[in-house]
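Participant: Dropping a prediction and its sequence here:
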Amino acid sequence: MSQTVEPAWEREDKYHASFLTQPDEALDFAVRNSDANELDPIAVTALQGKYLNLQARTIGAKRILELGTLGGYSAIWLARALPDDGELITCEYEPKHARVAGENIAHAGLASKVKILVGPAADSLAKMDPANKFDFAFIDADKAGNPVYLEYCKKLVRKGGVIVSSAGWVLRGVRAVADGRQIVDNTVRQGRVSDMSFQDENSKGVRKMLEDLKNSTEFEATTLQTVGEKAWDGFTYVLRV
């Protein structure tokens, strides 16, 4: 399936960003440093990062959980939403990614608010104290693991808290948010999820997550398709009831 980005989609994103985002040396550094270290260019866009930031600020988040750090671009957006005594815990499987993210987060002056845990996200989640709830979670780790991460969020995110869960875009994806909510992005995947000829683990992981949401008494959810400079995808927004 093509990963084509229509010129109008990209033009529209860049036009809106020219009004709604400002030049940002720390974020530009994070992109350059990630590229220089050959990290995949799959982080959120500036508009998507600001969306996460605004969601976290809207609910007054003090503790944020992120699964999938990559180069720390989204972590910077999220950490900036925190108060002075706030905390972001971000889990990253790849040591190299964690190292680069640490450099980028420190350059942004946010090292005191961010803790990077290296290793499988499920292992890190299993060690967390469910009594110490998160207000906001952003899930952007391997997409096949989304059903597992969603289960942990039932224990770790407070009721009324936000969960943003990524289901894995082919290109950079939108992030998800939940205020008692959860947003799962990359859940359309250019139409791959509904096309049963695609049996890749990412698509199957999204399907399993959707099935779990259908049968859940704890979540209400909806999916929105999106287009933009990172092509065609979508996110699933989940409210924890």
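Facilitator: Sure thing, it's come through.
Participant: From here on, just use CA atoms for contacts and neighbour counts.
Facilitator: Noted.
Participant: Pull the contacting residues for Asn202.
Facilitator: Counting by Cα atoms under 8 Å, 6 or more residues apart in numbering, Asn202 makes contact with Asp142, Lys143, Ala144, Ala167, Gly168.
Participant: For the residue in the chain sticking out farthest from the centre, give its distance to Thr45.
Facilitator: Most distant from the centre of the chain: Ser197, at 26.6 Å, with distances by Cα atoms, centre = their mean. With distances taken as Cα to Cα, to the nearest Å, Ser197 is found 29 Å from Thr45.
Participant: that older thread, contacts only, for the residue farthest from the centre of the chain.
Facilitator: For Ser197, the contact set (Cα under 8 Å, 6+ apart) is empty.
Participant: Repeat that for Ser194.
Facilitator: Residues in contact with Ser194 (Cα under 8 Å, 6+ apart) are Val188.
Participant: then this one, side by side with the first:
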Amino acid sequence: MALLSEETERFVRAMVPDRDDTLREMEAHGEAIGFPTVGPAVGGFLRLAARMVDAERIFEFGSGFGYSAYWFAGALPDGGQIVLTEHDADELDDAREYLAAGGYADLAAFEAGDALETIERYEGPFDVVLVDCRKRDYPDAFDAVREKVPEGGAIIADNAMQSSAQDFGAIVSVLEGDDPGDVDEETRGVVDYLRSVRDDPSFETVPIPLGEGIAVSYRTEA
């Protein structure tokens, strides 16, 4: 199911920020191997969000070969930091090469393994956090990072609406207060995450139908 009408999708594509040669190479690589990156529309939003909160430190739950991190890195100041996490060592190696090609290697920390374990080794604050790991782990990711995001920071969840792993209709039903019956653990993970950030009084959350849907949660109070 397309999130946007064909005409609106054309508009969004026409407004996508310019990408350098490395980003275009990363997009071609993702298409070639069938890896679902966030895409340039969401990538542009991520970079903008980092600029808007004057981000100095960013953490990613799930980084793949570094596509979203590359967008984020373009908004970081000298001395800033983005922490990439990834189970697949080969993808993390690709991320190192791509970020180095863009001149961002000094800003990046590359962490192999489970992001939920990695975040426990890092002190906050993180001004922006991207949640893009296994959908079943979304609620745990929020719990793990909630106290490490300061007032004025943001948590952004990718695949808030769609992915190959979840049932969007069931997500909507649960959020509306209906009971769709048993749902798989990936769908349940997204639902539980969205309810948590929606109902948390310290965050204001807005869904944005770019890419496969993102949920942006801005911390309004400590």
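Facilitator: Cool, got the structure. Fair warning: this is a prediction, and the values are worked out from it, not measured in the lab.
Participant: what ranges do the strands span in the first structure?
Facilitator: Using DSSP state E, the strands found in the first structure span residues 63-67, 87-92, 114-118, 134-139, 157-166, 181-185, 219-228, 231-240.
Participant: Please report how far the most centrally placed residue in the second structure lies from Glu25 of the second structure.
Facilitator: Nearest to the mean C-alpha position of the second structure, by Cα atoms, centre = their mean, lies Leu130 at 3.4 Å. Distance check for Leu130 of the second structure against Glu25 of the second structure: by Cα to Cα, it reads 22 Å.
Participant: Please apply the same query to Ala141 of the second structure.
Facilitator: Noted for Ala141 of the second structure: a distance of 30 Å to Glu25 of the second structure, by Cα to Cα.
Participant: what about the second structure, which of the contacts of Asn202 of the first structure hold up?
Facilitator: Compared against the second structure with both residues aligned by TM-score structural alignment, their matches' Cα atoms under 8 Å, these retain Asp142, Lys143, Ala144.
Participant: Please identify the residue in the second structure that aligns with the last one.
Facilitator: Using TM-score structural alignment, the equivalent of Ala144 of the first structure in the second structure is Arg136.
Participant: Give me the number of neighbouring residues for that match.
Facilitator: Close neighbours of Arg136 of the second structure, defined as other Cα atoms under 10 Å, add up to 20.
Participant: do the same with Gly62 of the second structure
Facilitator: Residues near Gly62 of the second structure, counting by other Cα under 10 Å: 24.
Participant: what's the matching residue for it over in the first structure?
Facilitator: Matched by TM-score structural alignment, Gly62 of the second structure corresponds to Gly68 in the first structure.
Participant: For Arg192 of the first structure, see how far away that match is.
Facilitator: From Gly68 of the first structure over to Arg192 of the first structure the distance is 22 Å, taken as Cα to Cα.
Participant: next one: Glu211 of the first structure
Facilitator: For Glu211 of the first structure, the distance to Arg192 of the first structure equals 16 Å [Cα to Cα].
Participant: same deal with Lys204 of the first structure?
Facilitator: The gap separating Lys204 of the first structure from Arg192 of the first structure is 10 Å, by Cα to Cα.
Participant: Show me what Arg50 of the first structure aligns to in the second structure.
Facilitator: Residue 50 of the first structure: Lys, not Arg. The pairwise alignment with the second structure assigns Lys50 of the first structure to Gly44, based on TM-score structural alignment.
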